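Engineer: this one's structure only:
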């Protein structure tokens, strides 16, 4: 669920005998909820989630959603595979289309001058995920647009309810943003046909999101402000941000430390979360009991409470982590988790390609009279977080 806590974010993972800690710009705690991880584009949380779901299962879902063959490696969570812009945009359409993936078509209908339909596309969408899953994903991706790495769309004046996700390669050669409203999904890729750096620190938030926002403002100017209807299989529950568990009265009275100023404020950590019916938590928050909890990184603007508080240096993991099947690191491994046996397979990735090579699916080997470039020894890849 969006409230599920992803733990051990500071711990490396083992690829064969190599310890790998993905690059990340998030160091305020060793755990965060799935909702927060997606909003902040946390690479480490993405890798942990992939391990939890399973690489083989993820690859099967990718095929079902039309993405095609992707490498069965841990760095798949960071975009180490190859996919065309068309395929990725169609896959995101499943979130706006109740879990159904449409088959992309360039021509929807052909009419003669009298309005008679000569041809109409009759492609049948494919069920890829449940409608409840699609809705939960949309609520999280909406956070990305409203307050995350895609928030630049709001600053540029796009006001309709929307959801989406940024993506930036670690060499700044590729910047993506796929976003949608209930009526339209649009994908943007920025890069060069011959792969090279777009610009230093060329995060998708700064180069892809503005393109998307300006296009969507025009394309949706006549659309009504509406959002996706909540399926009957989704329920809402008040939970605590720190634990992902049912909120208590104590969760409404916690100290938070402003990381920039050091000021201590009081703030509630209670919010309303969406769950697929039957997956909502049944246990109450264990981080907040009779005393308040002091947490770094959350901002507040109220008076400092006089009562004594318990200090927490990291976000507390959920008390029912076992129910979420997010296991702690095995004992004797110094906090690492064994992934797969073959490090050369795990760290094998293909160089990102330019736009036309993505569309026509050719590589350097397919081009005449061009030698294959020499590559440095493989190392665990990672994606720069597109948080700017």
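Structural biologist: Sure, I can see it. Computed from a predicted structure; not experimentally measured.

Engineer: every contact and neighbour count from this point should use C-alpha atoms.
Structural biologist: Fine.

Engineer: was I right to think residue 204 contacts residue 168?
Structural biologist: Yes: the pair residue 204 / residue 168 is scored as a contact, 5.6 Å apart, by CA atoms under 8 Å.

Engineer: tally of neighbours for the nearest residue to residue 210 once chain neighbours are set aside?
Structural biologist: In space, and not counting its chain neighbours, residue 210 is closest to residue 153: 6.3 Å by CA to CA, 6 or more residues apart in numbering. Look at residue 153: counted by other CA atoms under 10 Å, it has 24 neighbours.

Engineer: check residue 109 too.
Structural biologist: Residue 109 has 11 neighbouring residues, counting by other CA under 10 Å.

Engineer: and the comparison structure, right after this:
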């Protein structure tokens, strides 16, 4: 087909190994409408053709409990070599799919590696009797169906959920080391049930739990680091794991209301914010109420939070670059992250790729020629770092 020829021709032009191509929308108006989330542009998608497939026997299906209470079926497989790796398990996604496809012990599946990495069940070739759990494998609570998903609603007590939430908090903060799942499980075994309890622990407390002296000292130091090392307020809020409040939604929420005011918001106030539908707003209000006491306890430790600029303040703030779309490239005199943060604080929209909508390309040292050519193609004004700093009156 023409598509296959285009892809083949593209791959033939590069002198190194690649595993796919990226499709990109070229219409600038459409790209702007599609936008992006925190992780990727919605107007780009990777295409990877994976012809390696295997027929694999399912040995069993094991239920796993996530931090939100969702029960995920994991298919345990006969060890199978596929695309250079031995695969022994793959997710069944949810129990609605297990019922529909007949994924059970003895079934035969077609297995690939999504993106040449993640084991993926393409389809069930031969179905078998399915085993749907009635009770949570972690706490024994009777499970409930929510659409296609089996859920454990014992959120406050279920060990798997409690452990998952505590580990998630430190993972999202990302300004600490040592609080992985193994450490959190050990803390749980010694009676720790809340994040706020972890911050009360001393070196002696940790040593009494069986941690070595050096490990205990390091963990206490990491707790201090997590409160003193600056992080964004939206990241801190996202770490509590409220349903529908991922990092992107947290940042959007805190552009309208400061973090100390969000717990008093009504459903209507949240749903009035662009991007928050009524159902999402309802779930957020419920979720915020559930974490309020823990949030207050942790606030006593005075985390060093960088406040998200409020949109109303930016609207009142007059600056020649306010509202302009700027992209930074090359090596700068200060860290790129610091420059982005300051730019956002004065109302600049920091973008990650050049388009006709971009206003300025700020260049440091060792800039790739492709970025320069792209800026010239779209008529984007190119500024040296010195000129940019002069415009924002930092020098």
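Structural biologist: Good, I have the coordinates. Source: prediction; values computed, not measured.

Engineer: could you tell me the TM-score of the two chains?
Structural biologist: After superposition, the two chains reach a TM-score (TM-score structural alignment, normalised by the length of the first structure) of 0.27; 174 aligned residues with a CA RMSD of 7.0 Å.

Engineer: what's near enough to touch the residue nearest to residue 210 of the first structure?
Structural biologist: Neighbour list for residue 153 of the first structure: 145, 209, 210, 212, 213 [criterion: CA atoms under 8 Å, 6 or more residues apart in numbering].

Engineer: and which of those residues is nearest to residue 345 of the first structure?
Structural biologist: residue 209 (33.5 Å; CA to CA).

Engineer: my read: the closest one touches residue 152, true?
Structural biologist: Yes: taking contacts as CA under 8 Å, residue 209 of the first structure lies within contact range of residue 152: 6.6 Å.

Engineer: neighbour count for the two, which is higher?
Structural biologist: residue 209 (32 against 22).

Engineer: what secondary structure does residue 33 of the second structure sit in?
Structural biologist: helix (DSSP: H, G, I helix; E, B strand; the rest coil).

Engineer: okay, now residue 86 of the second structure: neighbour count?
Structural biologist: 12.

Engineer: what's near enough to touch the residue nearest to it when sequence neighbours are not counted?
Structural biologist: In this structure, residue 86 of the second structure finds its nearest non-sequential neighbour in residue 80, 5.2 Å apart by CA to CA, 6+ apart. Residue 80 of the second structure is in contact with 54, 56, 86, 87, 88, counting by CA under 8 Å, 6+ apart.

Engineer: pull out the buried members of those residues.
Structural biologist: 54, 56, 87, 88 (16 or more other CA atoms under 10 Å).

Engineer: quick one: contacts for residue 212 of the first structure?
Structural biologist: Applying CA under 8 Å, 6+ apart, the residues near residue 212 of the first structure are 153, 177, 179, 186, 187, 188.

Engineer: hey, where'd the helices end up in the stretch 151-300 of the second structure?
Structural biologist: Ranges of helices in the stretch 151-300 of the second structure, per DSSP state H, counting those that start in this stretch, are 159-173, 181-189, 195-198, 203-208, 213-228, 233-238, 247-254, 267-271, 278-299.

Engineer: closest one to residue 326 of the second structure among these?
Structural biologist: helix 247-254 (19.1 Å).

Engineer: please name every helix or strand in contact with the closest one.
Structural biologist: Counting by 3 or more CA pairs under 8 Å, 6 or more residues apart in numbering; DSSP states H and E, the packing neighbours recorded for helix 247-254 of the second structure are helix 233-238.

Engineer: and the helix it packs on, which residues are buried?
Structural biologist: Per 16+ other CA under 10 Å, helix 233-238 of the second structure contains these buried residues: 233, 234, 235, 236, 237, 238.

Engineer: max-length helix in the first structure?
Structural biologist: helix 131-147 (DSSP state H).

Engineer: buried stuff in whichever helix or strand residue 23 of the second structure is part of?
Structural biologist: Using DSSP states H and E, residue 23 of the second structure sits in strand 21-24. Residues of strand 21-24 of the second structure classed as buried: none (neighbour count, 16+ other CA under 10 Å).

Engineer: likewise for stretch 72-79 of the second structure?
Structural biologist: Those would be 72, 73, 74, 75, 76, 77, for stretch 72-79 of the second structure by 16+ other CA under 10 Å.

Engineer: which of the helices of the stretch 151-300 of the second structure sits closest to residue 44 of the second structure?
Structural biologist: The nearest among the helices of the stretch 151-300 of the second structure, by CA to CA, is helix 247-254 at 18.5 Å.

Engineer: so the closest one versus helix 159-173, what angle?
Structural biologist: When axes from the mean of the first three to the mean of the last three CA atoms, to 10 degrees is applied, the directions of helix 247-254 of the second structure and helix 159-173 differ by 70 degrees.

Engineer: what about residue 87 of the second structure, helix or strand, and which?
Structural biologist: Judged by DSSP H and E, residue 87 of the second structure forms part of strand 85-91.

Engineer: next structured bit after that strand?
Structural biologist: That would be, after strand 85-91 of the second structure and using DSSP H and E, helix 95-101.

Engineer: just the buried residues of the next helix or strand after that next one, please?
Structural biologist: Using DSSP H and E, the helix or strand that follows helix 95-101 of the second structure towards the C-terminus is strand 108-114. The neighbour-count check on strand 108-114 of the second structure (16+ other CA under 10 Å) flags 108, 109, 110, 111, 112, 113 as buried.
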